[in-house]
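Asker: coordinates only, sequence not included:
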């Protein structure tokens, strides 16, 4: 699959509204991601529910602070395992980080998690938004491009020069030895810039009539993880709502 952007697209920084985040854990040896459950927020209460399929798998490990996998967990405060992944308002680099994510400095914790993915250096937990299909049948997926640190110096310089709304390409890298589902992110001249995050591969593969654009390109000082924020829009195959069906049923 190769996607390019259409001539007109909404490149606004406003994140698509999502009240549900899929929580995943990466296997350090295989680098594959295991979906664990959903974190939701209704404006007042946070809820975390494990996936039934995840709990019955061999080697299942509950998340710290959410050890009871037989019930849903609710709180009026963000659970510590996720709160520690939100950039603190007391950190001196908070403003720079929020700007890199295209968010206001006072962005709510759930919004920060949605945009940042909650990733930390040396950690294996990552969250991704569970988008919904809009009334007009379209879907919008925002993500921070993975693997930027491993790209060429030319790519690093190119990212710095990218502009909001600039067209990107998403290329199915069928010959990738690590993952035949891999989706490479390039500029319009096919210069590799990084990859679509693995937890989003199945989702993005199922987007048709897709457009890819830059939401924000940041300088090297923000760190590799925040260098490039992208958006893919299009239509889900068969109008299927993402992350629904038997494999995505939760406990209670």
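Answerer: Nice, I can see it. Since the structure is predicted, the reported quantities are computational estimates derived from the model, not experimental observations.
Asker: CA only for contacts and neighbour counts going forward, please
Answerer: Fine.
Asker: for residue 122, grab the count of nearby residues.
Answerer: If you count neighbours by other CA atoms under 10 Å, residue 122 ends up with 7.
Asker: ok so it is a helix residue?
Answerer: No - if the criterion is DSSP: H, G, I helix; E, B strand; the rest coil, then residue 122 is coil and not within a helix.
Asker: any idea how far it lies from residue 22?
Answerer: Note on residue 122: its distance to residue 22, by CA to CA, to the nearest Å, is 20 Å.
Asker: just list what the longest strand along the chain packs against, helices and strands only.
Answerer: Scanning the chain for the longest strand, with DSSP state E as the assignment, gives strand 207-217. In this structure, strand 207-217 packs against strand 2-3, helix 153-161, strand 228-236, with contacts taken as 3 or more CA pairs under 8 Å, 6 or more residues apart in numbering; DSSP states H and E.
Asker: output the ones you listed as TSV; include the columns distance to residue 144 and mean neighbour count.
Answerer: Listed next are those as TSV, based on distance: least, CA to CA, whole Å; neighbours: other CA atoms under 10 Å:
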stretch	distance to residue 144	mean neighbour count
strand 2-3	17	16
helix 153-161	13	15
strand 228-236	4	23
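Asker: can you put these in a markdown table and add distance to residue 98?
Answerer: Listed next are the helices and strands packed on strand 207-217 as a markdown table, based on distance: least, CA to CA, whole Å:
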| stretch | distance to residue 98 |
| --- | --- |
| strand 2-3 | 29 |
| helix 153-161 | 17 |
| strand 228-236 | 12 |
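Asker: of all these, which one comes closest to residue 170?
Answerer: Among those, the nearest to residue 170 by CA to CA is strand 2-3 (5.1 Å).
Asker: that closest one: what's the following helix or strand?
Answerer: strand 20-26 (DSSP states H and E).
Asker: structure B:
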């Protein structure tokens, strides 16, 4: 479990919880993060479906307790493979832990714990992301900033200019953020790991990346207009780096825009 550093929560944390999450799986060889399932919750029943992407992964094996690919699963309880990522309220450190997620002990349901923590565990291959949507002409996505610990010393090329961020400047930029603050997304050029990389910057200082799964969609948005994100939560420096910053996109979407043009996230 993450350390118990207090999270700052914005007003958006009182919004109704998301009803569907993408289940992400890290390929053991390529280390690529792939969307293999869709986990939903309607208030009483959990539903799970494998995605088209899962059916395209050579050698991918069905997740424990969730049937075969193409089989829909319903359950009154959070499936056991996901329940392992939830802390029981009987634990003495329960209130402190859910506090790091911006939740109170009274209303920290299993679903909200997974939503707010991303469900990741050290050495594990699974994590979760709120399902990005396009609704009413607006693109909305909510996610953790990726690669935060890799920013210090990283050589970034932005609009033809090379920028190297020191650890001190990086931490100062993070610590200066508060819920509701606006940060920018910029296309990173010549990234050797991801040709579609999209950096998140605060007042010009790189602080992390848009998740690689979403980067192509953000690059399409950037091709027509600037893209900004609002800070939902900012965690302290003692917390795990993958939980440092929760961001939200709520921007006008170009006609025909979709986060998943190939249909990889569709259920099979």
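Answerer: Looks like it came in fine. What you are looking at is a predicted structure, and each value in this text was computed from that prediction instead of being measured.
Asker: tm score of chain vs chain?
Answerer: TM-score for the superposed chains, counting by TM-score structural alignment, normalised by the length of the first structure: 0.82, backed by 240 aligned residues with a CA RMSD of 2.6 Å.
Asker: so which of the helices and strands packed on strand 207-217 of the first structure gets nearest residue 108 of the first structure?
Answerer: That would be strand 228-236 among those, by CA to CA, at 18.7 Å.
Asker: against the second structure, where does that closest one fall?
Answerer: On the second structure, the counterpart of strand 228-236 of the first structure by TM-score structural alignment is residues 245-253.
Asker: hmm, who's touching that stretch?
Answerer: Residues from elsewhere that reach stretch 245-253 of the second structure, judged by CA atoms under 8 Å, 6 or more residues apart in numbering: 134, 137-145, 221, 227-235.
Asker: skip ahead from the helix or strand harbouring residue 96 of the second structure and say which helix or strand is next.
Answerer: Residue 96 of the second structure is located in helix 94-99, with elements delineated by DSSP H and E. Going down the chain from helix 94-99 of the second structure, the next helix or strand is helix 110-117, by DSSP H and E.
Asker: and that next one, what does it pack onto?
Answerer: Using 3+ CA pairs under 8 Å, 6+ apart, helix 110-117 of the second structure sits against strand 126-130.
Asker: mean per-residue distance, the strand it packs on versus the first structure.
Answerer: Once fitted to the first structure, strand 126-130 of the second structure is off its aligned match by 1.4 Å on average (mean CA distance after the TM-score superposition for the first structure).
Asker: picking up where we left off before, between the helices and strands packed on strand 207-217 of the first structure, which gets nearest to residue 86 of the first structure?
Answerer: Using CA to CA, those put strand 228-236 closest to residue 86 of the first structure, at 17.3 Å.
Asker: what about the closest one, how far off from the second structure?
Answerer: Strand 228-236 of the first structure, aligned to the second structure and superposed, deviates on average by 1.7 Å (mean CA distance after the TM-score superposition for the first structure).
Asker: tell me what angle that strand forms with helix 153-161.
Answerer: 80 degrees (axes from the mean of the first three to the mean of the last three CA atoms, to 10 degrees).
Asker: just give the nearest non-adjacent residue to residue 47 of the first structure, would you?
Answerer: Nearest residue to residue 47 of the first structure in three dimensions, chain neighbours excluded: residue 74, at 4.4 Å (CA to CA, 6 or more residues apart in numbering).
Asker: centroid-wise, who is the farthest residue in the first structure?
Answerer: Ranking residues of the first structure by C-alpha distance from their mean position (CA atoms, centre = their mean) puts residue 70 at the top, at 26.8 Å.
Asker: what's the local residue count around the residue nearest to that one when sequence neighbours are not counted?
Answerer: Excluding the flanking residues, the one nearest residue 70 of the first structure by CA to CA, 6+ apart is residue 251, at 6.5 Å. Counted with other CA under 10 Å, residues neighbouring residue 251 of the first structure total 16.
Asker: any idea how far residue 251 of the first structure lies from residue 22 of the first structure?
Answerer: Counting by CA to CA - residue 251 of the first structure and residue 22 of the first structure are separated by 14 Å.
Asker: show me what contacts the counterpart of residue 119 of the first structure in the second structure?
Answerer: Residue-level alignment of residue 119 of the first structure against the second structure, with TM-score structural alignment as criterion, gives residue 120. If you count contacts by CA under 8 Å, 6+ apart, residue 120 of the second structure has them with 85, 126-128.
Asker: helix or strand: which one has residue 120 of the second structure?
Answerer: Assigned by DSSP H and E, residue 120 of the second structure belongs to no helix or strand.
Asker: return the residues in contact with residue 52 of the first structure.
Answerer: Contacts for residue 52 of the first structure (CA under 8 Å, 6+ apart) come out as 247-251.
Asker: restricted to buried residues, select these in PyMOL.
Answerer: Per 16 or more other CA atoms under 10 Å, the buried members of these correspond to this PyMOL selection:
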select buried, resi 248+249+250+251
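Asker: just the contacts of residue 52 of the first structure: which are in helices?
Answerer: Among the contacts of residue 52 of the first structure, none falls in helices (DSSP state H).
Asker: related to what we said a few turns ago, report the angle between the longest strand of the first structure and helix 153-161.
Answerer: Using the same axes, to 10 degrees: strand 207-217 of the first structure against helix 153-161 is 80 degrees.
Asker: filter the contacts of stretch 245-253 of the second structure down to the buried ones.
Answerer: Buried among the contacts of stretch 245-253 of the second structure by 16+ other CA under 10 Å: 134, 139-145, 221, 227-235.
Asker: right, I'll call it a day here.
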